[in-house]
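Colleague: The sequence and its predicted three-dimensional model are supplied below.
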Amino acid sequence: MTIRVLVADDQAAVRQGLVLILRSVDDIEVVGEAADGEAAVALAAELRPDLVLMDIQMPRLDGVSATRLIVERRLAEVLVLTTFDFDEYVFGALRAGAGGFLLKDSDTATLITAVRTVAAGEGLIAPAVTRRLIAEFARNTPGPPAPAPSPAAGRLAELTPRERQVLAQVGAGLSNAQIAARLSMAEATVKTHVSRMLGKLALTNRVQAAVLAQELGLQDTPRPDTHR
């Protein structure tokens, strides 16, 4: 199955480099390029790619706003290109529903793996990026000194014990395959639990679920039970 990718970056050299890397892989097809956020949204609607590789800082419409529109309209998954120098933009991309985050200086293998992972709907929970991002997000999310619990947190009671375990594992940065091994269940079963858990919590993707797990302090140590 070929993954159709739209590359959005205002720096032509960076964009061309990303395109060259992605086109060197048999299962990835670059279907378009965008030099700003407005073009990214328009091309996503026109081309309906599986994934948009989105730079955070772009003219006309920034990557956060473009991500929000693409996710709200269900046009594609979004993998955000970022650096830790601009955490406030990354926080915005989290809220906008980005499925993953990648450092701009990541190597070729990491880029390709990230594209495949986010395109598959699993989200990118990479130790080098997302664990640090989640921790920073949980500590520094802008808001009043004593913010009210998120709506998703209030719905936590709707989860089954097994779904709570899966949520904790997602918060620890584990993939579906790793969760399956850790909790001794089939990977297809994990996917089902993740899907149901996201639906009950009204979350867009597992990156947002990971943030919630971190905010609530859910432990990732599996506890034996009979709920599947």
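Modeller: Received it, and whenever you're ready, just let me know what you need.

Colleague: rest of the way, CA atoms for contacts and neighbours
Modeller: Noted.

Colleague: Counting neighbours, show which residues of stretch 44-59 come out buried.
Modeller: Neighbour-count burial for stretch 44-59, with 16 or more other CA atoms under 10 Å as criterion, is recorded at 44, 48, 49, 50, 51, 52, 53, 54, 55, 56, 57, 58.

Colleague: Make sure the last one is actually in contact with residue 10.
Modeller: Yes. Assessed by CA atoms under 8 Å, residue 58 is found in contact with residue 10 at 5.7 Å.

Colleague: Mind listing the shared neighbours of these two?
Modeller: Common contacts of residue 58 and residue 10 (CA atoms under 8 Å, 6 or more residues apart in numbering): 35, 36.

Colleague: contacts for the host helix or strand of residue 5?
Modeller: Residue 5 belongs to strand 3-8 when elements are defined using DSSP states H and E. For strand 3-8, contacts defined as CA under 8 Å, 6+ apart pick out 15, 18-19, 27-37, 40, 43-44, 49-55, 116, 119.

Colleague: Pasting the second one now:
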Amino acid sequence: MSEGPLAKSRSRVLIIEDHTLFAESLEVALSLEGYDVRRLPLPDEGGSLATLRSTALRTNPRIVLLDLDLGRFGDGAALIAPLSRAGANVVVVTSSVDRARWGGCVRSGARKVLSKSGPLQDTLATVRRLHQGLPVMSAEELEGLLSAWGADAVENQDKRRRLETLTPRERQVLAQLMDGHTVREIATTSVVSEATVRTQVKSILAKLEVSSQLAAVGLAHKAGWQSHGPGPRMDMPHMRHARTDPRS
């Protein structure tokens, strides 16, 4: 016997998504199926990921459709564990194609990860199965995602090991490259010659086993690295949006 709208209304679905049109599409489709659907407000100003977490938990959702890239609020993956611990069934709906990232979501407690490029019916079917208490992911899919996460974790551990070989000064230079500063800008603010900075960059590339500044920056970002050498990171607001010049 199928369940009517009244039964489904008891299954509150919360949408946490910063793309308005996509969120509205989900809301309309689920509402037509009889679910009690709510969208978590993402204010243009103020608030934080912690605020979103508190607000989401207060709604006491049974199912949460969560985007990973929440604009200025950062990585939505940080919401998976607290929502799962509170008893919500978290379904990640993302534009990311990084299987290791998907595996990290599952490891944090997500019941399913879906691609935004997939059919809307896939999301609706997942919500239906969760509402009915049915499994939404096979053992093979779970194992594959966790394996991807594990392999990525090992790779990142090796990246961090290489990053730890940098001297304090090299860490500062790499941090400035990550902020988008050129060799010339780093030399000027550090009151050293460009040749000195180029020598430091050359050493960084050798230790990280990469061939370009862009590759070094990408490696550091991928490993989630932040400079922890002595002294504060350089803050030059007028240069903050400058791009790293691979020829510098």
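Modeller: Okay, I see it. All values reported here derive from a predicted model rather than from experimental measurement.

Colleague: And the TM-score between them?
Modeller: For this chain pair, the superposition-based TM-score is 0.52 by TM-score structural alignment, normalised by the length of structure 1; 142 aligned residues with a CA RMSD of 3.0 Å.

Colleague: on that earlier part again, tell me which entries of the buried residues of stretch 44-59 of structure 1 lie within strands.
Modeller: The members of these that map onto strands under DSSP state E are 51, 52, 53, 54, 55.

Colleague: Against residue 82 of structure 1, how distant is the second one?
Modeller: If you measure residue 52 of structure 1 against residue 82 of structure 1 using CA to CA, to the nearest Å, the figure is 14 Å.

Colleague: Which residue numbers in structure 2 does the lengthiest helix in structure 1 align to?
Modeller: Determined from DSSP state H, the single longest helix within structure 1 is helix 187-201. Counting by TM-score structural alignment, helix 187-201 of structure 1 lines up with no residues of structure 2.

Colleague: what residues are up against the residue nearest the centre of structure 1?
Modeller: The structure's structure 1 has its C-alpha centroid closest to residue 99; by CA atoms, centre = their mean the separation is 1.9 Å. Residue 99 of structure 1 makes contact with 77, 78, 79, 80, 118, 121, 122, 123, 124, 205, 206, 207, according to CA under 8 Å, 6+ apart.

Colleague: wait, which of the residues you listed is closest to residue 142 of structure 1?
Modeller: Each of these was scored against residue 142 of structure 1 by CA to CA, and residue 207 proved nearest at 18.2 Å.

Colleague: what's the helix or strand for that closest one?
Modeller: According to DSSP H and E, residue 207 of structure 1 maps onto helix 206-216.

Colleague: in that helix, what's buried?
Modeller: 206, 207, 208, 209, 210, 211, 212, 213, 214, 215.

Colleague: One more: stretch 14-32 of structure 1?
Modeller: Residues of stretch 14-32 of structure 1 classed as buried by neighbour count (16+ other CA under 10 Å): 15, 18, 19, 22, 28, 29, 30, 31, 32.

Colleague: counterpart of residue 120 of structure 2 in structure 1?
Modeller: Under the alignment by TM-score structural alignment, residue 120 of structure 2 pairs with residue 108 in structure 1.

Colleague: And the residue nearest to the centre of structure 1? What does it align with in structure 2?
Modeller: Using TM-score structural alignment, residue 99 of structure 1 sits opposite residue 111 in structure 2.

Colleague: What separation do you get for its match and residue 150 of structure 2?
Modeller: Per CA to CA, residue 111 of structure 2 is found 18 Å from residue 150 of structure 2.

Colleague: ok, now residue 18 of structure 2?
Modeller: Residue 18 of structure 2 is 29 Å from residue 150 of structure 2, by CA to CA.

Colleague: out of the two, which sits in the busier spot?
Modeller: residue 18 (21 against 15; other CA atoms under 10 Å).

Colleague: Regarding that one, what is its secondary structure?
Modeller: Under the three-state scheme (DSSP: H, G, I helix; E, B strand; the rest coil), residue 18 of structure 2 adopts coil.

Colleague: max-length helix in structure 2?
Modeller: Structure 2, longest helix under DSSP H: helix 139-163.

Colleague: matching residues in structure 1 for whatever helix or strand comes next after it?
Modeller: Using DSSP H and E, the helix or strand that follows helix 139-163 of structure 2 in sequence is helix 168-178. Across structure 1, nothing matches helix 168-178 of structure 2 (TM-score structural alignment).

Colleague: Tell me the buried residues in the helix or strand following helix 168-178 of structure 2?
Modeller: Counting by DSSP H and E, the next helix or strand C-terminal to helix 168-178 of structure 2 is helix 183-190. For helix 183-190 of structure 2, the neighbour count (16+ other CA under 10 Å) marks 183, 184, 185, 186, 187 as buried.

Colleague: For whatever residue of structure 1 lines up with residue 94 of structure 2, the count of nearby residues, please.
Modeller: Aligned by TM-score structural alignment, residue 94 of structure 2 pairs with residue 82 of structure 1. As a burial measure, residue 82 of structure 1 scores 21 neighbours (other CA under 10 Å).

Colleague: In structure 1, point me to whatever sits opposite residue 23 of structure 2 in the alignment.
Modeller: The alignment partner of residue 23 of structure 2 in structure 1, by TM-score structural alignment, is residue 15.

Colleague: could you measure its match against residue 32 of structure 1, distance?
Modeller: According to CA to CA, residue 15 of structure 1 and residue 32 of structure 1 sit 11 Å apart.
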